[in-house]
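> Following is a predicted model, sequence given first.
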Amino acid sequence: MSRSTPYQPLLLRILHGLTGILAIAAMITGFLVYNTFDGRFGKILIPRINAIIDIHGTLAVFFLVVFPAIALYSFHAGNKRLLQQDSLQKLTEFGRPIWWVSLHRIANTLMLIASVLALISGRMMKEEWLPTGELNHSWYYLHLIAWVVIIFCLAIHVLMSSKVGGVPLLVSMFLLKVRTEDTPSHWLNGLRGWWGNLSANFGTGNNLLLRVVEVMVLLGIVAAFILPLLAGG
């Protein structure tokens, strides 16, 4: 591995890769659902996939199961890549390196929020709505908006990662090299230490805004699991 290539923790690479694959697959199949049953805002002529709603729903469920792990990792071990107290202020410094970094952080944070909205709204939708032409439900519109925001933020995430860290940063997420202290056998001790410090550190620090976003996202994840049950879905 080149000295110019940063090392990414193995757990981050696993979570990032798994959630990335599931998210992209869900976005693609989500577009195919829209393209098949809606298409009011534009569509492409491709063969119809009758089971596309089931495929999209299955991918979304897997994403819901994995998402809490990447969310917790992002808000704690990866919090430097998320919204900071001065991120909005730094957006006024256009063209400077901190502008690119701040835009990257904001996009990453918005992507977490939009993912929760997509999960909640998708879970609250009924499978029969779109096939029967019921396209004006609020949950469906929220799902579409969340999908657009995720696409936009994902594009910024990739572009800004390339801008901020260059090709070495992008390559580092796919490297197979693992340091001895980063092997799975060391994860349990690390997890115990992290869990022991989580409650103590949750309300500390000066990034209150990010803590508020974290609470919103975590409550949203809980809602994605519970609301369909309460609604009889």
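Perfect, I can see it now.
> C-alpha from now on. contacts and neighbour counts both.
OK.
> What separation do you get for the closest residue in space to residue 178 that isn't next to it in sequence and residue 145?
Of all residues not flanking residue 178 in the chain, residue 10 sits nearest, at 6.7 Å (C-alpha to C-alpha, 6 or more residues apart in numbering). Distance, residue 10 to residue 145, using C-alpha to C-alpha, to the nearest Å: 33 Å.
> Who are the contact partners of the residue nearest to residue 178?
By C-alpha atoms under 8 Å, 6 or more residues apart in numbering, the residues touching residue 10 are 178, 182-183.
> Please compare the first structure with the one that follows:
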Amino acid sequence: MKKVPKSDQVPTKPYQPLILRIIHNIQGIMIIMAIITAFWTYNTYDGRFGKISLLPPWEEIEGIHGTFGLFTLLIFPIFVVYVIHRGNKKIIQSNTLNQLKLVNKPIWWYSLHRLTNTLIIFALTFAVFTGKMMDENWLPEGELNHFWYYLHLISLILMVFMIGSHLLMNVKIGNYPLILSMLDAQIREKDSYNLWWQNIIFFQQNWLNIVKTQWDELSPHFKLLEITILFIIISAWLISIIK
């Protein structure tokens, strides 16, 4: 039998856990909609750094942007906890910085992919925090020179760049099947909806031991990453309430 050249082989589509697909896709939709409405808000009330004249002014757009931003913020800690505890092989490892010295070798690309995945989490942390520091009345009242407004604009530019980098690295590492795997409707037995209620009851009865066990199993740098991001998210809520 003639062997198919490696370059002609069709990459296999990896299987992504159902929970990851749900959280990742909802988070992704909220982020994309937040970015689109953020630009429309900027285009309506600001436009000093360039604007699209064909995009009509819409005074209600800032409230819509705030809604998508709020949903992004609410989902974000769930996403962070899941990724660090269940998907930490896809983010920065303790030896990633050393592996990044092996330029153009396969492990270099995988390490770069992990670094990109980690940086997009920090970029989103920056975006939700600066967004929470803003006042919804600033732009409608023409107050365009606030420190937090400028930082939020920068954070949105970073998010666009990081999303693009994230997609490019996925294409490099797993080609189009890796991206399509996040949209796959396939469900394996271990992810069956029939098991969800059973798992919820089990977690409810044993949550303290589960949390303690999972925390003990984390590497120190994962613990630091989780504490840092969750602390920033909680701080954003507390500061916004106090102010």
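Looks like it came in fine. Treat the numbers as computed from the prediction; the structure is a model and nothing was measured.
> on that earlier part again, just give me the match in structure 2 for the residue nearest to residue 178 of structure 1.
In structure 2, residue 10 of structure 1 lines up with residue 18, judged by TM-score structural alignment.
> Can you give me the distance of its match to residue 227 of structure 2?
25 Å.
> Please apply the same query to residue 22 of structure 2.
Distance from residue 22 of structure 2 to residue 227 of structure 2, by C-alpha to C-alpha: 24 Å.
> again with residue 191 of structure 2
Going from residue 191 of structure 2 to residue 227 of structure 2 by C-alpha to C-alpha gives 28 Å.
> Could you do residue 160 of structure 2 as well?
Using C-alpha to C-alpha, residue 160 of structure 2 is found at 25 Å from residue 227 of structure 2.
> ok, now residue 181 of structure 2?
To residue 227 of structure 2, residue 181 of structure 2 is 30 Å away according to C-alpha to C-alpha.
> Of those two, which one has the most company?
Using other C-alpha atoms under 10 Å, the more surrounded residue of residue 181 of structure 2 and residue 227 is residue 181, with 18 against 13.
> can you tell me which residue in structure 1 aligns to the more buried one?
For residue 181 of structure 2, the residue aligned by TM-score structural alignment is residue 172.
> What is the burial count for residue 141 of structure 2?
For residue 141 of structure 2, the number of neighbouring residues by other C-alpha under 10 Å comes to 9.
> Which residues are in contact with the aligned partner of it in structure 1?
Using TM-score structural alignment, the equivalent of residue 141 of structure 2 in structure 1 is residue 132. If a contact means C-alpha under 8 Å, 6+ apart, then residue 132 of structure 1 has no contacts.
> hang on, the earlier thing: I'd guessed the match of residue 181 of structure 2 sits against residue 3; true?
No: the criterion here is C-alpha atoms under 8 Å, and residue 172 of structure 1 misses it with residue 3 at 11.2 Å.
> Just the element for residue 16 of structure 1, please.
Per DSSP states H and E: residue 16 of structure 1 is located in helix 10-37.
> Now that helix on structure 2. Mean distance?
By mean C-alpha distance after the TM-score superposition for structure 1, the fitted helix 10-37 of structure 1 averages 0.9 Å away from its aligned residues in structure 2.
> How far off centre is the helix or strand following that helix?
Next in sequence after helix 10-37 of structure 1, counting helices and strands by DSSP H and E, comes helix 52-75. Taking the mean of its C-alpha atoms, helix 52-75 of structure 1 sits 9 Å from the chain's own mean (C-alpha atoms, centre = their mean, to the nearest Å).
> Please spell out which residues along helix 52-75 of structure 1 are buried.
Neighbour-count burial for helix 52-75 of structure 1 flags 52-53, 55-57, 59-61, 63-64, 67-68, 70-71, 73-75 (criterion: 16 or more other C-alpha atoms under 10 Å).
> What range does the helix or strand just after it cover in structure 2?
The C-terminal neighbour of helix 52-75 of structure 1 among helices and strands, as given by DSSP H and E, is helix 87-90. The aligned range for helix 87-90 of structure 1 in structure 2 is 96-99, by TM-score structural alignment.
> Against structure 1, what's the mean shift for that stretch, could you check?
Following the fit onto structure 1, the mean deviation recorded for stretch 96-99 of structure 2 is 2.3 Å by mean C-alpha distance after the TM-score superposition for structure 1.
> Quick check: the residue sitting nearest the centre point of structure 1 vs residue 216 of structure 1, distance?
When C-alpha atoms, centre = their mean is applied to structure 1, the residue found nearest the centroid is residue 112 (4.4 Å). For residue 112 of structure 1, the distance to residue 216 of structure 1 equals 10 Å [C-alpha to C-alpha].
> Please report the number of neighbouring residues for residue 154 of structure 1.
20.
> For the aligned residue in structure 2 for residue 62 of structure 1, which non-adjacent residue is spatially closest?
Superposed on structure 2 with TM-score structural alignment, residue 62 of structure 1 falls opposite residue 71. Leaving aside its chain neighbours, residue 71 of structure 2 sits nearest to residue 30 (6.7 Å; criterion: C-alpha to C-alpha, 6+ apart).
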